[in-house]
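S.K.: Turn this into a model:
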Amino acid sequence: MVIVMDSLLKGFDFKMLESFSVIYVERSVRGASKRLGVNPSTISKNLAKLRSWYDDEIFIQTPNELIPTPFAEQLYPMIEDLLSTAKFISQMKSMPDWNGERINLILEEHFLTVLLTNISSDLHKLMDAQCLEINISNWNYNSISEIIHGKSDVGVCGLESCIESRYHPDKLPINICYDVLFRDVPSVYVHKDHPILSEEWCFNSFIKYEHIGISWENKKEWVLDTCLNQIGYKRKITLVVANFIHAVQLAANPDEHRIAIAPTYCWPYIINNLENMVKLDIPLSDNILKRIEVLYVVLYHKRMKYNIKNEIIRGCIQNSFSSRF
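M.R.: This next block holds a predicted model:
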């Protein structure tokens, strides 16, 4: 059996697979060579070997980029799994010394404020390291690309559970994995003296008052607005801010007439810091409430699934959330 395997693998080089994986992401030989720190000719030779081995063009040159063939699309997830497993096996010999290690995280800003306040100290403890270089940046429209290109280890954000949404998990790139941390249906937040509290809390009140909107990936509307549009209504968004916490802080102003919508999980933080706030359920049907449910997820590149460092980071984040829910 060993002789047969040797015969099958003769001439097969893992560097070919690594080149394939990076070309698939970069869509160019030059981009792949920069990522791997080798000459473009080396990448071209590995690509030529792949084409010969599989008797397939693998990537087709277009004026702007290399496009994977249908066979390459089928091959990609299997190669990613193989590379991830190989890296995991290579790291099993011993636990690395993490001192001096650089960790790059991308989080929606309210996570750091509300739930992940101890992320730095928790990582130091889990990695048994006195000195870590931890960089945390705010989630933005380019964050998925940063994870794909290895500029960030892990991202934490909210995705929409409605299958029609462009932000549904099924719409993520094929090389991005996600784990659901928890689910949340947002609530309405107003200050205790808001005139809305003197009225019957119903859909008419919800739609009548002006709203404070949130800018997420340069958009101020989300699946809630899609659902309202489908039944012939539209929110009056007259103020847009960067995140949920800012929206609630503004809504806490006694002179503020607008209402804010923010995750329900933020309520303990809000009531501890803004004592004059009231939380109300969004007055919509159960069907619509189900559609606007938000999935909070941790995102990472598929090739990092078995990477020890990445697993530790994800485990640390998951433990932080599980201890609160």
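S.K.: use CA for all of it now, contacts and neighbours both
M.R.: Will do.
S.K.: what comes up buried for the helix or strand residue 16 falls within?
M.R.: Assigned by DSSP states H and E, residue 16 falls within helix 14-26. Using 16 or more other CA atoms under 10 Å as the test for burial, helix 14-26 gives 16-24, 26.
S.K.: same deal with stretch 59-73?
M.R.: Applying 16+ other CA under 10 Å to stretch 59-73 flags 59, 66-68, 72 as buried.
S.K.: before we move on, what about stretch 148-159?
M.R.: 148, 152-159.
S.K.: show me where the stretch 51-200 of the chain has helices.
M.R.: Taking DSSP state H, counting those that start in this stretch as the test, the helices found in the stretch 51-200 of the chain are 70-90, 109-114, 119-126, 143-148.
S.K.: Just name the most buried of those.
M.R.: Among these, helix 143-148 has the highest mean neighbour count (mean count of other CA atoms under 10 Å), at a mean of 19.
S.K.: who's in contact with that one?
M.R.: Applying CA atoms under 8 Å, 6 or more residues apart in numbering, the external contacts of helix 143-148 come out as 25, 106, 152-155, 175-176, 300-301.
S.K.: Please apply the same query to stretch 292-310.
M.R.: Residues contacting stretch 292-310 (CA under 8 Å, 6+ apart): 80-81, 83-85, 87-88, 91, 147-148, 150, 153-162, 175-186, 223-224, 311, 314.
S.K.: this one next, for a side-by-side:
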Amino acid sequence: MKPSLARLDLNLLHTLQLLTQELSVSKTAAKLNVTPSTVSKSLRKLRDWFDDPLFVNTPKGLAPTPLTQSMEQDLADWLQMSSQILEKHSEDSPQGMHFDLAIESPLLLFKLNELIQRIQHRYSNAKINTHNWDYDSIGALVRGEMDIGLTGRESHPRSKESLELLPYFIDFEILFSDLPRVYLRKDHPALSEEWNMDTFLKYPHINIVWEQSETWALDEVLSEQGLKRDIALTMSSFEQSLFMAAQPQQNMLTTAPEYCLGYTQQLHPELVCLPVPINKAAQDKLLIPFTLIWHKRNAHNPKLRWLKDTIKSLYCRQK
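M.R.: This next block holds a predicted model:
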């Protein structure tokens, strides 16, 4: 069993972090203003602690082992947080923090004002960047360009956007689940007919591109029944599709998550909301788990843990 953390000299982690940067005992010693022998002794202690070589000698210098590579970002984060802690006085609050969020819109808009207020209350002079979740957002999380994401995934077993297909280095937590609904004008001719699948497919649809795909779980469910929507217009976001569905004398309809009902009631009161006319088994395949997503390296980052808890408190009861 590994000894208690209390018995580990945390200065050794600083040495390890510099070694991952310099890949040289002598260069690390120069940075620390100590002798190479001192760094070598520290490296031996670290190897004993982690039960791993950590670095191997090569003709070009030290090469990190897979364990060391896996810790590189964590060590950098730890050093940054340590410096921030040591620079604080008891009356200080964290300042100058940067937040990069990718949240599906219009879900972002519902709670954005309150989220900004909470961030700025906790972190004075915080800088906040918001982005709509898109096909590159997972890559941005991996590259460290994004702190956290909130978006809908899919439940259909053949979907390429299911939670099971997220990369192993991505953590997630479902905040709430939703079902897609049909949005159309109050004077739409479909409302004078029986609301069933025939009526649903009789009229042209406004579709959106979702993570570079023009089809989604609904199209899979329809295809299983030998059915297909008539896509008359394809747009890039739910806001755009709802805006067009709300235009006067418009006979197109669109499909969007049920949470968008609150958005349309405020901005497009001329729209009404109906269920997708399918049975319970098919509905289960359309269920949308709205999910908080972050990189595993941020699992213990204090800023990200606070941000995750704050978003959960705002959005968990969205439904």
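S.K.: And the TM-score between these chains?
M.R.: The TM-score (TM-score structural alignment, normalised by the length of structure 2) is 0.75; 287 aligned residues with a CA RMSD of 4.2 Å.
S.K.: about what we covered before: please name whichever of the helices of the stretch 51-200 of structure 1 is nearest to residue 245 of structure 1.
M.R.: Closest approach to residue 245 of structure 1 among the helices of the stretch 51-200 of structure 1 (CA to CA): helix 109-114, 6.3 Å.
S.K.: Name the nearest residue to the alignment partner in structure 2 of residue 184 of structure 1, ignoring sequence neighbours.
M.R.: In structure 2, the residue matched to residue 184 of structure 1 (TM-score structural alignment) is residue 178. Nearest residue to residue 178 of structure 2 in three dimensions, chain neighbours excluded: residue 288, at 5.0 Å (CA to CA, 6 or more residues apart in numbering).
S.K.: which one is residue 271 of structure 1 nearest to, not counting chain neighbours?
M.R.: Closest residue in space to residue 271 of structure 1, ignoring its immediate chain neighbours: residue 277 at 6.6 Å, by CA to CA, 6+ apart.
S.K.: what about that neighbour, how many neighbours?
M.R.: For residue 277 of structure 1, the neighbour count with other CA atoms under 10 Å is 22.
S.K.: which ones are touching it?
M.R.: By CA under 8 Å, 6+ apart, the contact list for residue 277 of structure 1 reads 189-192, 252, 270-271.
S.K.: can you check residue 13 of structure 1 too?
M.R.: Residue 13 of structure 1 sits next to no residue when contact means CA under 8 Å, 6+ apart.
S.K.: One more: residue 33 of structure 1?
M.R.: 39-40, 42-43.
S.K.: which of the contacts of helix 143-148 of structure 1 sit farthest apart?
M.R.: Most distant of the contacts of helix 143-148 of structure 1, by CA to CA, are 25 and 106, 19.8 Å apart.
S.K.: Return the distance of the residue lying closest to residue 176 of structure 1 once chain neighbours are set aside relative to residue 282 of structure 1.
M.R.: Sequence neighbours aside, residue 301 is the residue nearest to residue 176 of structure 1 in space, at 4.7 Å (criterion: CA to CA, 6+ apart). Residue 301 of structure 1 sits 35 Å away from residue 282 of structure 1, going by CA to CA, to the nearest Å.
S.K.: Please tell me which residues of structure 2 stretch 263-283 of structure 1 aligns onto.
M.R.: Going by TM-score structural alignment, stretch 263-283 of structure 1 sits over residues 257-277 in structure 2.
S.K.: And stretch 50-58 of structure 2, end to end?
M.R.: 21 Å.
S.K.: quick one: contacts of that stretch?
M.R.: 47, 62-68.
S.K.: Now render these as CSV, adding distance to residue 255 of structure 2.
M.R.: CSV is the format used below for the contacts of stretch 50-58 of structure 2 (distance: CA to CA, whole Å):
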residue, distance to residue 255 of structure 2
47, 57
62, 56
63, 53
64, 50
65, 50
66, 46
67, 46
68, 47
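S.K.: nearest to residue 234 of structure 2, of those?
M.R.: For the contacts of stretch 50-58 of structure 2, the nearest to residue 234 of structure 2 is residue 66 (45.2 Å; CA to CA).
S.K.: got the contact list for that closest one?
M.R.: Per CA under 8 Å, 6+ apart, neighbours of residue 66 of structure 2: residue 54.
S.K.: How about the contacts made by the residue nearest to residue 181 of structure 2 when sequence neighbours are not counted?
M.R.: In this structure, residue 181 of structure 2 finds its nearest non-sequential neighbour in residue 275, 5.0 Å apart by CA to CA, 6+ apart. By CA under 8 Å, 6+ apart, residue 275 of structure 2 lies in contact with 180-182.
S.K.: Tell me the one of those nearest residue 201 of structure 2?
M.R.: Residue 201 of structure 2 lies nearest to residue 182 out of the contacts of residue 275 of structure 2, by CA to CA, at 11.5 Å.
S.K.: hang on, that closest one packs against residue 255?
M.R.: Yes: counting by CA atoms under 8 Å, residue 255 is a contact partner of residue 182 of structure 2 at 4.5 Å.
S.K.: one step back: count the neighbours of the match of residue 184 of structure 1 for me.
M.R.: Residue 178 of structure 2: 16 neighbours (other CA under 10 Å).
S.K.: hang on, it packs against residue 259?
M.R.: Yes: judged on CA under 8 Å, residue 178 of structure 2 makes contact with residue 259 at a distance of 7.3 Å.
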